[in-house]
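1. Make a model of this:
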Amino acid sequence: MDPARAAAMAAALNRAAPSGDLPPFWHHAYFWDIQPADHLGRDGHFRTGTGLIPDLGLPRRMWAGGRLEWHASLVTGTPATRLTTLGPVTRKSGRSGALGLVTLHHRITQGDRLCLTEDQSLVYREDPQPGAPRPVPAQADSAPVEETRSFGAMALFRYSAVTFNGHRIHYDAAYARDVEGHAGLVVHGPILAEGLIDLATRHLGPLAGFDYRALAPVVADETVTFCLAGHRAFVRGSDGRLCMDATVRPAT
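-> Below is the predicted model:
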């Protein structure tokens, strides 16, 4: 695990570069899934049907959430292996039309030591219908611990670069608005999850687990609030909507 990747992640997140143990969730700077250009879809991600994920016939991809369990710290400068297997793939009908739900299971080891297990949840959707009303998101509460942040276009581009994420909703504003129906450039779900993990770790100590759901997109330059209330962490949008909801499990 090249320390230069961790230094790049630190720069992208405006944090101090680590030495030794990798901060939680920074493993997304590693294990890139590199695909040739002719394997990519219109959105910059690899086309479904070319790898583990089957072709669902649904063009819009979003990071829906995940579940993480830390068993041991990942250490920079040491080889690591990630084994990925395909979990359940289901189709259903939602308020916005057909949905495809996909789970990827990851196991990350260093030597013979299991360090991290992660379930990554993805959702695939139909294109938005012209004039269709946007879903009304739930409203978020206040919390004892709150910190505000915003992420501009440069921050999103740098995070895409360090994670080798080609999804155009994070750097192509015209595509994000006109094709996928977003209000602007979309902040990466993992940026929000990492921010909640960082907040929880600073107030509760090291974590054993973190479960989260992405509920409403955050757009570039929007001021959002990272909140912690006991073992619940969440992101509140500038209009009060609940953007991400999580449960944290401190290490004992």
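2. From now on I want contacts and neighbour counts done on CA atoms only, so please keep to that.
-> Noted.
3. how close does residue 184 sit to residue 219?
-> Taking Cα to Cα, to the nearest Å as the measure, residue 184 falls 6 Å from residue 219.
4. Residues in contact with the helix or strand hosting residue 6: which ones?
-> Per DSSP states H and E: residue 6 is located in helix 3-13. Residues outside helix 3-13 that contact it (Cα atoms under 8 Å, 6 or more residues apart in numbering): 16-19, 22, 26, 29-30, 76-77, 155, 158-159, 162.
5. ditto for stretch 72-81
-> 1-3, 6, 19-22, 107-111, 113-116.
6. So which of these sit within strands?
-> Judged by DSSP state E, the subset of these located in strands is 107-110, 113-116.
7. Narrow these to those that are buried.
-> 107-110, 114-116 (16 or more other Cα atoms under 10 Å).
8. Check the secondary structure at the most centrally placed residue in the chain for me.
-> Centroid-nearest residue in the chain: residue 190, 2.4 Å away (criterion: Cα atoms, centre = their mean). Three-state call for residue 190 (DSSP: H, G, I helix; E, B strand; the rest coil): helix.
9. coming back round to it: now the buried members of the contacts of helix 3-13.
-> Buried, going by 16+ other Cα under 10 Å: 17, 22, 26, 29-30, 76, 155, 158-159, 162, out of the contacts of helix 3-13.
10. got a markdown table for the residues you listed, with distance to residue 38 too?
-> Formatted as a markdown table, the buried ones among the contacts of helix 3-13 follow (distance: Cα to Cα, whole Å):
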| residue | distance to residue 38 |
| --- | --- |
| 17 | 35 |
| 22 | 34 |
| 26 | 29 |
| 29 | 23 |
| 30 | 23 |
| 76 | 33 |
| 155 | 27 |
| 158 | 24 |
| 159 | 23 |
| 162 | 22 |
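11. Sequence B follows; please return its structure for comparison with A:
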Amino acid sequence: MTERTELLTPEPAHALGALLDVPVPDLERDGLPLLWHWLYLLDRPAQADLGPDGHPTRGVVPVPPAPGLHRMWAGGRVTVHGPLRVGEPATRHSETQSVEDKHGRTGPLTFVVARHRITQRGELVVDEEQHLVYRDTTPRHGPYATPSVPPTADEWSIDVTPTLLFRFSALTYNAHRIHYDRDYARDVEGYPGLLVHGPLQALAMAEAARAGGGTRLEYRLVAPLFDHQGLIVKADKGNTTVRDGTGRVTATGTLR
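-> Purely as a prediction, here's the structure:
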């Protein structure tokens, strides 16, 4: 179990609003929109605690189950019990909830569930589970089709550029090289491009569905998404998806 307390300031929220070109609410009255807590109470490990891929190897929750494994964000669920208000301190309590080894068709996998609870004014405000998968270092990706299905009028297309991915990494203090180091992503992990963050896809789904309200999002990342493939979001009656330019779905979510 780890704890981190800090005063929530408005700057990260306004930075995300500018990054995605979405409105920022009254942060002191209404609190942060769903999933925007990911910009706050962040782990800031020492440079010496980062592995070759830029991901922390110790001092965080969860700790990678073994050296040299590559991490994938598989999904999670977030429940909001009240507004997380900017201008006040908040505390994040983090723990590893479960670790399970399995053997998939691509080899050994370790499934880890991390739980994070954020309290403010002594009350539970955000309750979150993050589902992570760790695998060995053997590249197993591609090929991927060329984009060919343009967005429709009820979809939101986000221009995924290296600049956007780098800025989102900076906002979330994420040094994982697969999101900004194209040579590393291609030559070491075998990806055909820069990988779009799982949390960025989840945030896009929450934003697409924001107008409908909701305090609980359950989401899954079902396929990798790369910078050259586009990011197209759709929300319909509480169900939301991310797809690439070919129509291939990469993330799904349900907002309640």
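12. Would you pull the TM-score for this pair?
-> Put the two chains on top of each other and the TM-score (TM-score structural alignment, normalised by the length of the first structure) is 0.88; 242 aligned residues with a Cα RMSD of 2.4 Å.
13. Switch the contacts of helix 3-13 of the first structure over to TSV; also include distance to residue 49 of the first structure and secondary structure.
-> Shown next, in TSV, are these (distance: Cα to Cα, whole Å; DSSP: H, G, I helix; E, B strand; the rest coil):
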residue	distance to residue 49 of the first structure	secondary structure
16	39	coil
17	37	coil
18	37	coil
19	39	coil
22	33	coil
26	28	helix
29	24	helix
30	23	coil
76	33	coil
77	34	coil
155	31	helix
158	28	helix
159	26	helix
162	25	helix
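14. Widest-spaced pair of the residues you listed?
-> Spatial extent of the contacts of helix 3-13 of the first structure (Cα to Cα) is set by the pair 77 and 155 at 25.8 Å.
15. hang on, the earlier thing: gap between the helix holding residue 6 of the first structure and the chain center?
-> 17 Å (Cα atoms, centre = their mean, to the nearest Å).
16. Now do that helix: which range of the second structure does it align onto?
-> Mapping helix 3-13 of the first structure onto the second structure (TM-score structural alignment) gives residues 10-20.
17. Report the buried residues of that stretch.
-> For stretch 10-20 of the second structure, a neighbour-count test (16+ other Cα under 10 Å) marks 10, 12-16, 20 as buried.
18. Could you save those as a markdown table and add columns showing distance to residue 142 of the second structure?
-> As requested, the buried residues of stretch 10-20 of the second structure are exported to a markdown table (distance: Cα to Cα, whole Å):
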| residue | distance to residue 142 of the second structure |
| --- | --- |
| 10 | 40 |
| 12 | 35 |
| 13 | 35 |
| 14 | 36 |
| 15 | 33 |
| 16 | 31 |
| 20 | 28 |
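19. Closest one to residue 4 of the second structure out of those residues, please.
-> Looking across the buried residues of stretch 10-20 of the second structure and measuring by Cα to Cα, the closest to residue 4 of the second structure is residue 12, at 17.1 Å.
20. Going along the chain, name the strands of the stretch 151-256 of the second structure.
-> Along the stretch 151-256 of the second structure, the segments classed as strands by DSSP state E, counting those that start in this stretch run 156-158, 216-221, 231-236, 239-243, 249-255.
21. among these, which is nearest residue 110 of the second structure?
-> That would be strand 216-221 among the strands of the stretch 151-256 of the second structure, by Cα to Cα, at 16.2 Å.
22. quick one, helices of the second structure?
-> 11-20, 162-171, 182-187, 198-208 (DSSP state H).
23. so the longest one matches what in the first structure?
-> Taking TM-score structural alignment as the measure, the first structure aligns residues 189-199 with helix 198-208 of the second structure.
24. how far does the matching stretch sit from the chain's center?
-> For stretch 189-199 of the first structure, the separation from the chain centroid amounts to 8 Å (computed by Cα atoms, centre = their mean).
25. ditto for stretch 57-67 of the first structure
-> Using Cα atoms, centre = their mean, the offset of stretch 57-67 of the first structure from its chain centre is 10 Å.
26. same deal with stretch 127-138 of the first structure?
-> 22 Å.
27. which residue lines up with residue 121 of the first structure in the second structure?
-> In the second structure, residue 121 of the first structure lands on residue 131 (TM-score structural alignment).
28. Can you give me every residue that contacts the nearest residue to its match once chain neighbours are set aside?
-> In this structure, residue 131 of the second structure finds its nearest non-sequential neighbour in residue 113, 4.7 Å apart by Cα to Cα, 6 or more residues apart in numbering. The neighbours of residue 113 of the second structure, taking Cα under 8 Å, 6+ apart as the test, are 96-99, 129-132.
29. Need the counterpart of residue 113 of the second structure in the first structure.
-> Counting by TM-score structural alignment, the partner of residue 113 of the second structure is residue 103.
30. for residue 80 of the second structure, same thing?
-> Using TM-score structural alignment as the criterion, residue 80 of the second structure maps onto residue 70 of the first structure.
31. list the contacts for that match?
-> If you count contacts by Cα under 8 Å, 6+ apart, then residue 70 of the first structure has 115-117, 207-209 around it.
32. again, but for residue 149 of the first structure
-> 223-226.
33. With residue 212 of the second structure instead?
-> Residue 212 of the second structure touches 237-238, counting by Cα under 8 Å, 6+ apart.
34. hang on, the earlier thing: surely the match of residue 121 of the first structure meets residue 78?
-> No: using Cα atoms under 8 Å as the test, residue 131 of the second structure is too far from residue 78 to be in contact (11.3 Å).
35. coming back round to it: farthest-apart pair in the contacts of residue 113 of the second structure, please.
-> Longest span within the contacts of residue 113 of the second structure, Cα to Cα: 99 and 129, 13.1 Å.
36. who's more crowded, the two?
-> Legend: neighbour count by other Cα atoms under 10 Å for residue 99 of the second structure and residue 129, higher for residue 129 (20 against 14).
37. ok, now how distant is that one from residue 219 of the second structure?
-> Relative to residue 219 of the second structure, residue 129 of the second structure is positioned 11 Å away (Cα to Cα).
38. Then residue 252 of the second structure?
-> Distance, residue 252 of the second structure to residue 219 of the second structure, by Cα to Cα: 6 Å.
39. what residues do residue 129 and residue 219 of the second structure have in common as contacts?
-> Common contacts of residue 129 of the second structure and residue 219 (Cα under 8 Å, 6+ apart): 76-77.
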